[in-house]
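Novice: okay, structure incoming, though there's no sequence with it:
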């Protein structure tokens, strides 16, 4: 005899629940919503880009306040889920409110950085007819804009949400930038597909990367249990005014000196002096 449909679903649901321990389920309600987070940051990107708003500029503060309230909820969920004390604690709520306020106050500075990126893209690409073209069309500008917002939260100890944002950008643009990477002004990723920038990268001003460039880690030190050691500097430092052409791989905690030009398809694991040209 075939089992009743209700029994079938009940059995499957019970087995699925066994995947996670009880502690996970106690905290699961605090997992930030990826769908809501992506919607918030897409709207914040529009505020930074200053798209024409049909309802008029006088509604800007109201719309921004609404986004801030929604963002605070997701930040609180993230903090509570990872809290070492207990879920839904008052400290997490206070921290979420302060981080959200600091983030909103930082948006004009983030916008200035984005404008510098847009100008770098326009000035660095002879095919661009105006700065509006990279703003609206270039995947590199989109990926870096979202990363700059995510980086602010990552630098203040928020986890999960920054990765949701940058992995959304990765899926959208094919450009993978960890929210921990520190990126200076006027950063331009031309074409963009396949670019990877690791967590501890430090990138200076006026840097230009082409498609397929990897700024990655050479190796992962292991702890006594054989697990990768976390929280150490393991990615490259790219100084000001550097250009790295397509499909070049730069690995490890090394420095590409100021003003250097690295040709395509290079494998680099040692420091490069300033003003070097590798053809």
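Specialist: Happy to help now that I have it. Please read all numbers here as calculations on a predicted model, not as lab measurements.

Novice: please count neighbours and contacts with C-alpha atoms only from this point.
Specialist: Fine.

Novice: which strands and helices lie in contact with the longest helix seen in the chain?
Specialist: The longest helix of the chain (DSSP state H) is helix 90-124. For helix 90-124, the packing partners by 3 or more CA pairs under 8 Å, 6 or more residues apart in numbering; DSSP states H and E come out as helix 34-49, helix 60-82, helix 132-137, helix 139-155, strand 188-189.

Novice: ok, residues contacting stretch 42-49?
Specialist: Outside of stretch 42-49, the residues within contact range by CA atoms under 8 Å, 6 or more residues apart in numbering are 67, 107, 108, 110, 111, 135, 145, 146.

Novice: ok, for the first one, nearest residue in space, not its chain neighbours?
Specialist: Spatial nearest neighbour of residue 67, chain neighbours left out: residue 40 (6.3 Å); criterion: CA to CA, 6 or more residues apart in numbering.

Novice: how about the contacts made by residue 275?
Specialist: Here residue 275 is in contact with 257, 258, 259, 260, 261 (CA under 8 Å, 6+ apart).

Novice: what helix or strand does the third one sit in?
Specialist: Which is residue 259. For residue 259, there is no enclosing helix or strand under DSSP states H and E.

Novice: got the buried residues for the longest helix of the chain?
Specialist: Applying a neighbour-count criterion of 16 or more other CA atoms under 10 Å, one finds 92-93, 95-97, 99-100, 103, 107, 110-111, 113-122 buried in helix 90-124.

Novice: alright, now check it against this:
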């Protein structure tokens, strides 16, 4: 039998009293988001029961959300029942926005076969969907749970979208791995983002917590792979294209094309006897 370290256990007990919040269960939060997605988009085999018993599934999700809110009751602006009702009142609008996001992927990705494939397997769509759900909960002043949901999606997709970001209609993330969208980012309509894009802050000091730290991306902007756009004052004007691997900390005008200039040096090709010759271009 292992003898417990009583002083360490006393320390853990004392530490518990210092926590500001009690949190919902992380596995239960993940189950809620996945079951809600199955209700909204029953395109795969494991969604059939949700689609066949839609009213029952809807009521179960309602109760699940109330249960997730219970540990947060003391910090909610209203009772868990009221906040849950308010969230489900917004679900039709969330669903409509998600359909626009899905169609944006279908319309812009030549590899996409149809909306069923997008909602079932595309990590970009899944991350956007979880963000939109979490963002609505944040708008209802629910603490902590929205971030738990987006971090759950982050773990599954490699796409990190803070629930506090403001993202417009018809948002398209292609591939997606490594995308980071910070808390105070503002993104307009019809924006396309590729893998490895960072919309981040130039400073990470705690004193900046209540300030706009992340960029504004206006309508119809395309941001290609591994571009980094930083700063709360940085605005990418509408209808601009930001090329791959660009590092941007200053605003650009609408209709701008920003790209990295590169130089191609032609290597020398050795002859059989070892003497090099130049390629002629």
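Specialist: Yes, it's here. Note that the structure is predicted; figures quoted are calculated from it, not measured.

Novice: how alike are these chains, TM-score-wise?
Specialist: Remark: TM-score between the superposed chains equals 0.85 [TM-score structural alignment, normalised by the length of structure 1]; 256 aligned residues with a CA RMSD of 2.1 Å.

Novice: before we move on, back to that, out of the helices and strands packed on helix 90-124 of structure 1, flag the one nearest residue 232 of structure 1.
Specialist: helix 139-155 (14.8 Å; CA to CA).

Novice: what range does the closest one cover in structure 2?
Specialist: Alignment note (TM-score structural alignment): helix 139-155 of structure 1 is matched to residues 123-139 of structure 2.

Novice: just list the residues touching the equivalent of the residue nearest to residue 67 of structure 1 over in structure 2, thanks.
Specialist: When structure 2 is aligned by TM-score structural alignment, residue 40 of structure 1 is paired with residue 32. By CA under 8 Å, 6+ apart, residue 32 of structure 2 lies in contact with 61, 64, 65.

Novice: can you list the residues you listed in CSV and add distance to residue 222 of structure 2 and neighbour count?
Specialist: Listed next are those as CSV, based on distance: CA to CA, whole Å; neighbours: other CA atoms under 10 Å:
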residue, distance to residue 222 of structure 2, neighbour count
61, 36, 20
64, 38, 16
65, 36, 22
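
Novice: please produce CSV containing these, extended by distance to residue 245 of structure 2.
Specialist: Output for the contacts of residue 32 of structure 2, formatted as CSV (distance: CA to CA, whole Å):
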residue, distance to residue 245 of structure 2
61, 42
64, 43
65, 41
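
Novice: and residue 162 of structure 2, what does it touch?
Specialist: 131, 147, 150, 181, 182, 183.

Novice: which residues sit in contact with the aligned residue in structure 1 for residue 203 of structure 2?
Specialist: Using TM-score structural alignment as the criterion, residue 203 of structure 2 maps onto residue 219 of structure 1. With contact taken as CA under 8 Å, 6+ apart, residue 219 of structure 1 is in contact with 234, 252.

Novice: farthest pair within the contacts of stretch 42-49 of structure 1?
Specialist: Largest pairwise distance in those, by CA to CA, is 21.9 Å, between 67 and 135.

Novice: picking up where we left off before, filter the contacts of residue 162 of structure 2 down to the ones in strands?
Specialist: Members of these lying in strands (criterion: DSSP state E): residue 181.

Novice: quick one: residue 100 of structure 1 and residue 110 of structure 1, what's the gap?
Specialist: Relative to residue 110 of structure 1, residue 100 of structure 1 is positioned 14 Å away (CA to CA, to the nearest Å).

Novice: then residue 187 of structure 1?
Specialist: Counting by CA to CA - residue 187 of structure 1 and residue 110 of structure 1 are separated by 13 Å.

Novice: residue 153 of structure 1 too?
Specialist: 12 Å.

Novice: then residue 173 of structure 1?
Specialist: 20 Å.

Novice: same question for residue 25 of structure 1.
Specialist: The gap separating residue 25 of structure 1 from residue 110 of structure 1 is 37 Å, by CA to CA.

Novice: swap in residue 96 of structure 1?
Specialist: 20 Å.

Novice: ok so, going back, could I get the contacts of residue 275 of structure 1 in JSON lines, plus columns for distance to residue 234 of structure 1 and neighbour count?
Specialist: Listed next are the contacts of residue 275 of structure 1 as JSON lines, based on distance: CA to CA, whole Å; neighbours: other CA under 10 Å:
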{"residue": "257", "distance to residue 234 of structure 1": "17", "neighbour count": "19"}
{"residue": "258", "distance to residue 234 of structure 1": "20", "neighbour count": "20"}
{"residue": "259", "distance to residue 234 of structure 1": "22", "neighbour count": "19"}
{"residue": "260", "distance to residue 234 of structure 1": "21", "neighbour count": "22"}
{"residue": "261", "distance to residue 234 of structure 1": "22", "neighbour count": "21"}
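
Novice: pull out the buried members of the contacts of residue 162 of structure 2.
Specialist: Buried, going by 16+ other CA under 10 Å: 131, 147, 150, 181, 182, 183, out of the contacts of residue 162 of structure 2.

Novice: show me which pair in those residues is furthest apart.
Specialist: The most distant members of those, if one measures by CA to CA, are 147 and 181, lying 12.9 Å apart.

Novice: mind checking how far the most centrally placed residue in structure 2 is from residue 242 of structure 2?
Specialist: In structure 2, the C-alpha nearest the mean C-alpha coordinate belongs to residue 161, at 2.8 Å (CA atoms, centre = their mean). For residue 161 of structure 2, the distance to residue 242 of structure 2 equals 20 Å [CA to CA].

Novice: pick the one among the buried ones among the contacts of residue 162 of structure 2 closest to residue 48 of structure 2.
Specialist: When these are compared against residue 48 of structure 2 (criterion: CA to CA), the nearest one is residue 131, at 24.3 Å.

Novice: quick one: contacts for the closest one?
Specialist: 149, 150, 161, 162, 163.

Novice: what residues are up against residue 208 of structure 1?
Specialist: Residue 208 of structure 1 neighbours (CA under 8 Å, 6+ apart): 187, 188, 189, 190, 241, 242, 243, 244.

Novice: if we use 6 Å, what do you get?
Specialist: With contact taken as CA atoms under 6 Å, 6 or more residues apart in numbering, residue 208 of structure 1 is in contact with 188, 189, 243.

Novice: the second one matches what in structure 2?
Specialist: Matched by TM-score structural alignment, residue 189 of structure 1 corresponds to residue 173 in structure 2.

Novice: again, but for the last one
Specialist: In structure 2, residue 243 of structure 1 lines up with residue 222, judged by TM-score structural alignment.

Novice: now residue 252 of structure 1
Specialist: Using TM-score structural alignment, residue 252 of structure 1 lines up with residue 231 in structure 2.

Novice: verify the stated contact: that match with residue 199.
Specialist: No: assessed by CA atoms under 6 Å, residue 231 of structure 2 is found out of contact with residue 199, at 8.3 Å.
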